[in-house]
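> need a structure here:
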Amino acid sequence: MTPAELSVSLLAIVQGVVERRREADAELAEVAVTPADAALERPKNRDHGDWASNVAMKFAKRLGTNPRALADEIAGDLAEVDGIASVDVAGPGFINITLEAAAAGLLAKTIVDQGALYGSGDYYDGVTINLEFVSANPTGPIHIGGVRWAAVGDSLARVFEAVGGQVTREYYFNDHGAQIDRFARSLVASALGEPTPEDGYGGDYISEIAARVIDTFDGDVRDLPRDEAQELFRAVGVEFMFADIKASLHDFGVDFDVYFHENSLHESKAVERAVARLRELGHIYEADGATWLRTTEFGDDRDRVVIKSDGEAAYIAGDIAYYLDKRERGFERNIIMLGADHHGYIGRMMAMCAAFGDTPGVNLEILIGQLVNLLKDGEPVRMSKRAGTVVSMEDLVDVVGVDAARYSLVRSSMDSMVDIDLDLLTKKSNDNPVFYVQYAHARTCAVDRNAAASGVDRSAFDASLLTHPTEAALLGALSELPRVVTQAAELREPHRVARYVEEVAGTYHRWYDACRVTPLGDEEVTDLHRTRLWLNDAAGQVIRNGLGLLGVSAPERM
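Model (predicted):
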């Protein structure tokens, strides 16, 4: 019996109890029972059963009874369901359910049969989601903060897709503004052998890109007027830089569906159209020679200048146009992932969303991520020679590899600072969390190979044979993947998947130590061996599915 099947049985029983209560008392108001009301959870103490429900405490008041009495009534009906060994009522009305071994063990076959689909759901079935992340300025390599967003953002996209979301990964390419001018001036200075401008960008990458731009020019750039050289290095240099960023992301396992150019908003008159729309809605006014958006009506601390008195668009003008563009492309949910220095940005963005008549927190969400500290020999790693004053994606990957980098950046909540110990991530030991999980998967594959060599296959399956305590614990852990994935999507917390696969890995290792899949010596192959092979393969599938949601490989040998 799968958790979903048990939830369906519980839901039907609760609905039946509600109907009986209302038939006995015509004055009771109608009570609606939804699937969410029949949610199950794992008891913290496994001695209390396989599953627990607080449904009686949810409905007791509405049915005019006490939770304990209602729980006893529900428990009596549940005990008659095939596959349930016992039902107990604890405390004020908790219902603890213990499954028969055969019913619990069927999950192993279900997981193997479902394969890569196990763990998926329909929480966001058909919902269109635009997930914008990284969006680093194209003026240098991606720094470590952007690397965290690359790992977390791509994992979150995978989680959304696993629960039915139609996800578009989008990168907002900031190619309009003063930072591009500074980048171009830095390239020109490097090409001409001049010092880096005071407000410019340093690092070996500047000289590398400057040299590549020179190679594309038929002639000597030193003969060009300064303004023409500036334009050349702006146009070509930015393209080179952005190509490098794309390549780094691709090597990191992150590819975007859309690369949106900020400059296109200004060239296409999208800013003007967005301002016109807000003017029609009555939220634009003129003051002091500038054009303002009345964001204070929607909770912002002050109104915002959209078009400055000199006619130039303020930064928020691009945000307004970009948001409207996303909505016009049909995205129901627009999620933007920003760095820790953007907290003050949230109020104005949510006010802008409301000004368009949309719902903040639904049509627009902003997720804020905290900083990353890299440690080597217990000391912070401060800078990169190539990138200048920051540590880049390439620096991290060069030291620990893609899998360890992605996993370590995803396994902590995005709203907390994280310390990445480079020494730990290069160790092949259980202290290294990604090694610990990947090794568990490799061990399931080794068991498969050894089983085949010993004549053990999956030609038989008898779930009633899975009676060892470690088997019950492993089945319980494996059953949690669908819930964990849905919760990770709902709460925007892909780190839950990482912590979960670590739990599965530990539970699997304990089962491996206690139960044999292959016979000893001349021992005959039995259905217990064959059934345990199903359980072994189910564990491998769950770990593989979990790592896949994190964009981390599941090696077969280590």
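> contacts and neighbour counts: CA atoms only from here.
Fine.
> if I pick residue 152, what's in contact with it?
Residue 152 makes contact with 406, 409, 410, 414, 494 under the criterion Cα atoms under 8 Å, 6 or more residues apart in numbering.
> Specify which member of those residues is nearest to residue 475.
Closest to residue 475 out of the contacts of residue 152 is residue 494 (22.3 Å), distances taken as Cα to Cα.
> ok, the closest one touching residue 408?
No - in this structure, residue 494 is not within contact of residue 408 by Cα atoms under 8 Å, at 12.0 Å.
> Show me which of the two is the more surrounded one.
residue 494 (31 against 23; other Cα atoms under 10 Å).
> And the more buried one, how far from residue 169?
Separation of residue 494 from residue 169 (Cα to Cα, to the nearest Å): 16 Å.
> What are the buried residues along the helix ranked longest in the chain?
The longest helix of the chain (DSSP state H) is helix 226-251. By 16 or more other Cα atoms under 10 Å, the buried positions in helix 226-251 come out as 229-230, 232-234, 236-242, 244-246, 248-249.
> Spatially nearest residue to residue 473 (excluding sequence neighbours)?
What sits nearest to residue 473 in space, not counting adjacent residues and going by Cα to Cα, 6 or more residues apart in numbering, is residue 507, at 7.0 Å.
> Helix, strand, or coil at that neighbour?
helix (DSSP: H, G, I helix; E, B strand; the rest coil).
> Make sure it is actually in contact with residue 472.
No - the pair residue 507 / residue 472 is not scored as a contact, 10.1 Å apart, by Cα under 8 Å.
> Just give me the neighbour total for residue 416.
Counted with other Cα under 10 Å, residue 416 comes out at 13.
> what residues are up against it?
369, 370, 371.
> repeat that with 10 Å
340, 368, 369, 370, 371, 372 (Cα atoms under 10 Å, 6 or more residues apart in numbering).
> could you measure it against residue 88, distance?
Taking Cα to Cα, one finds residue 416 at 40 Å from residue 88.
> quick one more, to check against the first:
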Amino acid sequence: MDIKQKLIAAIGQAADKAIAENVFSADQLPEIALEVPPQKEFGDYATNFAMQSAKRAKMNPRMIAQAIIDRINEPWLEKAVIAGPGFINFYLKADVLYQELAVILAAGDTFGQSNAGQGERVQVEFVSANPTGPLHVGHGRGAAFGSALVNLLRAAGYNVEAEYYINDAGNQIDNLAASVNARYLELLGKTVEFPEDGYHGRDIIDTAKRIIDRHGDKYMNLPEAERLATFKELALKEKLAALKEDLEHFGVTFDVWFSERTLHNNGAVRATCELLQGNGNIYDKDGALWLKSTAYGDDKDRVVIRDNGVPTYLAADIAYHRNKFERGFDRVINIWGADHHGYISRVKAAIAAMGYQPDHLEVLILQMVSLYQNGELVKMSKRTGQGVTLNELIEEVGRDAARFFFIMRSIDSQLDFDLDLAKSSSNDNPVYYIQYAHARICSILRQVEEAGLDVANKLAGFRRLEVLTEQIEVDLIKKMAMFPEEIASAARERAPHRIARYAHELAGMFHTFYNQCRIMGVDPELQVARLALVTAVRTTIRQALSVLGVAAPDKM
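As a prediction, this is how the structure comes out:
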């Protein structure tokens, strides 16, 4: 447990004691939040817990604060002081922070990891784009966010499975086959009418060309239904392989690729509808089967089996979510685009109708991405005249910048992606700024090694960290000591952008340290202590970037 968590626990225990001793009463106390005061004289940590509790306890906040202070007796706490209307400022004993630095050095690449999630089984389903063409920029935001969320949850002690739901059944795949078929016939000299709902991308023409390159006009004289069935399988296999390759190129992998087709082929869709009919949550009207979703908070009932006997998309989605919960996940997280916002209530209604807890499904909605270059909105690819693909973006700005820029803002806000900034090698580019801090520390350590000092050996037995007395040194230790709680809190909030912000703040503090504090040519003990400090900073930056799926380069 890090010092911040120890302090939170101590405050909570003190409040419980005060309530047990009838100093004040409250049915439910607020969550205890700590912050680092902006000025050293206000202590190492501060809380407004007493002020937040005052209304519920019906007591003056300064009196609550005093009751808490009187009941905290920890060996690592120097003092606690009431400030203003009821803030409590905590002052730690000097050696506590140095112990925190030693903990970071000992933890190495496990620093930041915790058991906050207590092994809760969580499935995160993300991207799940139709395998009908290349991924675009909007998919990229979902891919970067989803994979970072998976990393974050794992670091916080959740048992996480990443899943891609392959929409390989239904009209979109039929339209893919029809589009390839039309381009195939066109390339072989036939005049055909392109399907009204067909896909017009250049990649469809390329798929048709590859079929001709491999098989010539072999399929020309097949009955159209047979040719369409063949092209459906060929195109789906190709598009799915390309999609997987593009995601891996972006640093995104999945534990499970789940096929929608399997739900139809193994009877899961029909079985799920029969289950809902059996418990009275599906009824027949005008020859179609309707889900009683209004009984569970939806604004209207929904068709699950059409009057022609064909299941709707919703029917497959209900069967899919039933399958998720049958696999034993404690919590299911879906990451959807903004256009799916209205779909949430009907899926949650279906989950409730099946007897599962609807709040065990979390749906995170991604807002839109807008690309800007030279101050102007970029809508179309220069290469194809269509939407910008994820691969084109990576080619333009690089994988690390693309991932960081997608993650650095909360997903519930629209993202304006500045291509020029993402490509720049300047301190204004946040990912460059952070990576440069890591590379600069690696350079320092190389220089010291080249000067004849075995850093690892020196740090192994070094205990004189208390010589780090400059304010920026103390601030760096405090900031790093907060990292495990930052990971745990960001995981609870499903907020990888908090780690991006943390890494940027830590890098800024390191750059300030670098400009203020020498490492070479100072007292030997101070030199080793500062090497310990920058080694810990390097570890923390690397761990933060690892969560984001961004590289931590040794040289730049």
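> how close does the equivalent of residue 358 of the second structure over in the first structure get to residue 273 of the first structure?
Counting by TM-score structural alignment, residue 358 of the second structure lines up with residue 360 in the first structure. For residue 360 of the first structure, the distance to residue 273 of the first structure (Cα to Cα) stands at 21 Å.
> which one of these two has more residues nearby?
residue 360 (19 against 15).
> Would you mind confirming that the more buried one makes contact with residue 332?
No - the pair residue 360 of the first structure and residue 332 does not pass the contact test of Cα atoms under 10 Å, sitting 11.6 Å apart.
> that older thread, looking at the contacts of residue 416 of the first structure, which two lie furthest apart in space?
Going by Cα to Cα, the pair spanning the contacts of residue 416 of the first structure furthest: 368 and 372, at 13.0 Å.
> Find residues that contact each of the two.
414, 416.
> contacting residues around the residue positioned nearest the centre of the first structure?
Nearest residue to the geometric centre of the first structure (Cα atoms, centre = their mean): residue 156, 2.1 Å. By Cα under 10 Å, 6+ apart, the residues touching residue 156 of the first structure are 131, 149-150, 162, 167, 410, 488-489, 492-495, 549-550.
> can you put these in a markdown table and add distance to residue 291 of the first structure and secondary structure?
Shown next, in a markdown table, are the contacts of residue 156 of the first structure (distance: Cα to Cα, whole Å; DSSP: H, G, I helix; E, B strand; the rest coil):
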| residue | distance to residue 291 of the first structure | secondary structure |
| --- | --- | --- |
| 131 | 30 | strand |
| 149 | 34 | helix |
| 150 | 36 | helix |
| 162 | 44 | helix |
| 167 | 35 | strand |
| 410 | 42 | helix |
| 488 | 41 | helix |
| 489 | 39 | helix |
| 492 | 36 | coil |
| 493 | 39 | coil |
| 494 | 41 | coil |
| 495 | 43 | helix |
| 549 | 45 | helix |
| 550 | 45 | coil |
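> Which one of the residues you listed sits in the busiest neighbourhood?
residue 494 (31 neighbours).
> And that one, what's its match in the second structure?
Using TM-score structural alignment, residue 494 of the first structure pairs with residue 496 in the second structure.
> Run through the residues that contact the counterpart of residue 404 of the first structure in the second structure.
Here residue 404 of the first structure is matched to residue 401 in the second structure, going by TM-score structural alignment. Residues in contact with residue 401 of the second structure, defined by Cα under 10 Å, 6+ apart, are 393-394, 407, 419, 421-424, 429-432, 550-551.
> Of these, which pair is most distant in space?
Pairwise across the contacts of residue 401 of the second structure, and taking Cα to Cα, the largest span is found between 419 and 551, at 19.1 Å.
> Look at those two and report which has more neighbours.
residue 419 (20 against 14).
> Any chance of the contacts of residue 152 of the first structure in JSON lines with distance to residue 93 of the first structure as columns?
Below are the contacts of residue 152 of the first structure laid out as JSON lines (distance: Cα to Cα, whole Å):
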{"residue": "406", "distance to residue 93 of the first structure": "43"}
{"residue": "409", "distance to residue 93 of the first structure": "41"}
{"residue": "410", "distance to residue 93 of the first structure": "38"}
{"residue": "414", "distance to residue 93 of the first structure": "36"}
{"residue": "494", "distance to residue 93 of the first structure": "33"}
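> Looking at those, which is nearest residue 336 of the first structure?
residue 414 (13.2 Å).
> so what corresponds to the closest one in the second structure?
Counting by TM-score structural alignment, residue 414 of the first structure lines up with residue 411 in the second structure.
> What sits closest to that match if chain neighbours are left out?
Using Cα to Cα, 6+ apart, the closest residue to residue 411 of the second structure is residue 366 (5.1 Å).
> what's near enough to touch the alignment partner in the first structure of residue 486 of the second structure?
With TM-score structural alignment defining the correspondence, residue 486 of the second structure maps onto residue 484 in the first structure. Counting by Cα under 10 Å, 6+ apart, residue 484 of the first structure makes contact with 119, 120, 159, 490, 493, 494, 496, 497, 498, 499, 500, 546.
> And residue 290 of the second structure, by the same measure?
273, 276-277, 281-284, 301-306.
> export those residues to JSON lines and tack on distance to residue 352 of the second structure and secondary structure?
Formatted as JSON lines, those follow (distance: Cα to Cα, whole Å; three-state DSSP):
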{"residue": "273", "distance to residue 352 of the second structure": "14", "secondary structure": "helix"}
{"residue": "276", "distance to residue 352 of the second structure": "11", "secondary structure": "helix"}
{"residue": "277", "distance to residue 352 of the second structure": "14", "secondary structure": "helix"}
{"residue": "281", "distance to residue 352 of the second structure": "10", "secondary structure": "coil"}
{"residue": "282", "distance to residue 352 of the second structure": "13", "secondary structure": "strand"}
{"residue": "283", "distance to residue 352 of the second structure": "16", "secondary structure": "strand"}
{"residue": "284", "distance to residue 352 of the second structure": "20", "secondary structure": "strand"}
{"residue": "301", "distance to residue 352 of the second structure": "14", "secondary structure": "coil"}
{"residue": "302", "distance to residue 352 of the second structure": "14", "secondary structure": "strand"}
{"residue": "303", "distance to residue 352 of the second structure": "17", "secondary structure": "strand"}
{"residue": "304", "distance to residue 352 of the second structure": "16", "secondary structure": "strand"}
{"residue": "305", "distance to residue 352 of the second structure": "19", "secondary structure": "strand"}
{"residue": "306", "distance to residue 352 of the second structure": "22", "secondary structure": "coil"}
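> Right, I'll call it a day here.
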